[in-house]
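J.: how does the following fold in three dimensions:
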Amino acid sequence: MAVGILGTKLGMTQVFDETGKAIPVTVIQAGPCPITQVKTPETDGYSALQIGFGETKVKALSKPELGHLAKSNSAPLRHLIELRLDKPPTDYELGQALKADLFEAGQLVDVIGTSIGKGFAGYQKRHNFKRGPMAHGSKNHRAPGSTGAGTTPGRVYPGKRMAGQMGNEQVTIRKLIVVRVDVDRNLILIKGAVPGKPGALVQIMPAKKVGR
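T.: Below is the predicted model of the structure:
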């Protein structure tokens, strides 16, 4: 039963394959992630694992949070997530640590992270709108153009693509290839870029869609 893992994006580098071809990779510090709660249909109505990542100070957590982590003999953890499962988790137990050896080279994975925030951005940068005429008399270089009809409906429809906050949102990149796994140092090298800046929290899951 395949589950995911939490990690920290360390940055990007390159490695070389057997033919000498350079492969751009993202290095992720994956785990160890202790299992802090095991949910079953009998106790919670569904199957899931709760895992944690990133130790923090005791004073950063509340007493209920510390009491919850004490049940699995876990250190104070900064992040907790829940992984839904299709069937009861018989292969995992409370307090077990999930490490980088969950994955292997050549495997396809989905990576979930928070994209880099770019602040308030305009139409061209945010939505790839075309510019207006650049002639001397034009006053519509980077303006939005029409945002809708006049009397009817007399308003701008929700979801209209306009200028605004760009980035800083959850992004999932699907079907990335695991190039290398360093079990001793809990490092996973994934081909290409993943969301977020160095130091950002990422979640690695076995790919859900493996077809073309």
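J.: can we go C-alpha only for contacts and neighbour counts from here?
T.: Noted.
J.: first to last residue in stretch 179-194, what's the distance?
T.: 14 Å (CA to CA, to the nearest Å).
J.: likewise for stretch 52-60?
T.: Terminal residues of stretch 52-60 are spaced 15 Å apart (CA to CA).
J.: return the distance of it from the chain's centre.
T.: 20 Å (CA atoms, centre = their mean, to the nearest Å).
J.: ok, now stretch 5-20?
T.: Taking CA atoms, centre = their mean, one finds the center of stretch 5-20 at 16 Å from the center of the full chain.
J.: tell me the buried residues in it?
T.: Neighbour-count burial for stretch 5-20, counted by 16 or more other CA atoms under 10 Å, picks out 5-12.
J.: and which of those residues is nearest Leu69?
T.: Leu6 (16.9 Å; CA to CA).
J.: now do the contacts for the closest one.
T.: Contacts of Leu6 were listed using CA atoms under 8 Å, 6 or more residues apart in numbering, and they are 30-31, 33, 52-53, 201-204.
J.: Proceed likewise with the subsequent sequence, for comparison:
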Amino acid sequence: RRTGAVAIKTGMTCDWDARGTRIPLTVLWIDDCEVVAAKTSSGADGYDAVQVGYGSRKPKQVTKAELGYFVRRKTNIKRALCEFRTSADGVLAPGTAITAAHFAAGQYVDVQGVTKGKGFQGPMKRWGFSGQPASHGNTKKHRAHGSIGQCQDPGRVFKGKKMAGRMGGRTRTVQSAYVYKVDTEKNLVYVKGQVPGNAGMAVKIRDSLRK
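T.: This next block holds a predicted model:
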């Protein structure tokens, strides 16, 4: 079980196959990804994992505590850190660079990111409700969800009831995404299909657990 990488979602593009079918692709840029720390099951942490950082920052852009964290490990200052659980033989030494060559075209990966925030939305947009009648006596309740209650027993609204509320902004994972192409010169990974999040947001990409 290998470590993953942190990539920046730069946007989407497309390609065409021999039959002329359009193939949607998401472009992921692995920006200066580097191993910052390693954890082993035999050490104080008690489990095998690799801490990966991406991007770069100036010393004046971080606190003294954050600066000391990178100085003690003799690595470059990173924009953010994340951790990947690995097997014992998959732990990499701090300072190891992770590039687009870490992945290969034709393999499957899991991509995790934060979905786009939609703000406060009604039940029709948030949950796909059909809504209420447009006429025949209905007034000012066309997009409302309707009754949410029970009878006197249980006399309450169950937890998890689908209602209006904040939509988006949640961590989601696209499993078994197909790696269409890898550009080692520009550190780009082209993944078939969509990936959660806005353009410019960081996503975690690692080998698929199901394939």
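J.: quick check: TM-score for this pair?
T.: With the length set by TM-score structural alignment, normalised by the length of the second structure, the two chains reach a TM-score of 0.92; 209 aligned residues with a CA RMSD of 1.6 Å.
J.: okay if I get the buried residues of stretch 5-20 of the first structure as CSV plus distance to Thr172 of the first structure?
T.: Converted to CSV, the buried residues of stretch 5-20 of the first structure look like this (distance: CA to CA, whole Å):
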residue, distance to Thr172 of the first structure
Ile5, 14
Leu6, 14
Gly7, 15
Thr8, 15
Lys9, 14
Leu10, 18
Gly11, 18
Met12, 18
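J.: okay, and which of the residues you listed map to strands?
T.: Among those, DSSP state E puts 5-12 in strands.
J.: related to what we said a few turns ago, out of the contacts of Leu6 of the first structure, who's nearest Asn128 of the first structure?
T.: Nearest to Asn128 of the first structure out of those is Val202 (CA to CA; 26.9 Å).
J.: so how much does the longest helix anywhere in the first structure differ from the second structure once superposed?
T.: Taking DSSP state H as the criterion, the first structure has its longest helix at helix 63-70. For helix 63-70 of the first structure, the mean deviation from the second structure after alignment is 1.6 Å (mean CA distance after the TM-score superposition for the first structure).
J.: which elements pack onto the helix or strand just after that helix?
T.: Past helix 63-70 of the first structure, further along toward the C-terminus, the next helix or strand under DSSP states H and E is strand 77-84. Judged by 3 or more CA pairs under 8 Å, 6 or more residues apart in numbering; DSSP states H and E, the packing partners of strand 77-84 of the first structure are strand 48-55.
J.: the strand it packs on vs the second structure, mean deviation?
T.: So strand 48-55 of the first structure averages 0.7 Å relative to the second structure (mean CA distance after the TM-score superposition for the first structure).
J.: contacts only, for Leu94 of the first structure.
T.: 34-38, 72.
J.: residue range for stretch 110-122 of the second structure in the first structure?
T.: Using TM-score structural alignment, stretch 110-122 of the second structure lines up with residues 110-122 of the first structure.
J.: ok, now which ones touch Val27 of the first structure?
T.: Contacts for Val27 of the first structure were tallied using CA under 8 Å, 6+ apart; they are 9-13, 187-190.
J.: ok, so of these, who is nearest Ile116 of the first structure?
T.: Comparing the contacts of Val27 of the first structure against Ile116 of the first structure with CA to CA places Lys9 closest, at 12.4 Å.
J.: in what helix or strand does Ala105 of the first structure lie?
T.: Following DSSP H and E, there is no helix or strand that holds Ala105 of the first structure.
J.: my read is that it contacts Val179, right?
T.: Yes. The pair Ala105 of the first structure and Val179 passes the contact test of CA atoms under 8 Å, sitting 5.1 Å apart.
J.: okay, these two: which has more neighbours?
T.: The residue with more neighbours, out of Ala105 of the first structure and Val179, is Val179; 21 against 14, by other CA atoms under 10 Å.
J.: counterpart of that one over in the second structure?
T.: With TM-score structural alignment as the criterion, the equivalent of Val179 of the first structure in the second structure is Tyr180.
J.: and stretch 100-112 of the first structure, which residues are buried?
T.: Buried, per 16+ other CA under 10 Å, within stretch 100-112 of the first structure: 100, 103-104, 107-112.
J.: quick check: the residue sitting furthest away from the middle of the first structure vs Ala207 of the first structure, distance?
T.: Seen from the C-alpha centroid of the first structure, the residue lying at the greatest distance (CA atoms, centre = their mean) is Gly137, 46.4 Å away. Per CA to CA, Gly137 of the first structure is found 53 Å from Ala207 of the first structure.
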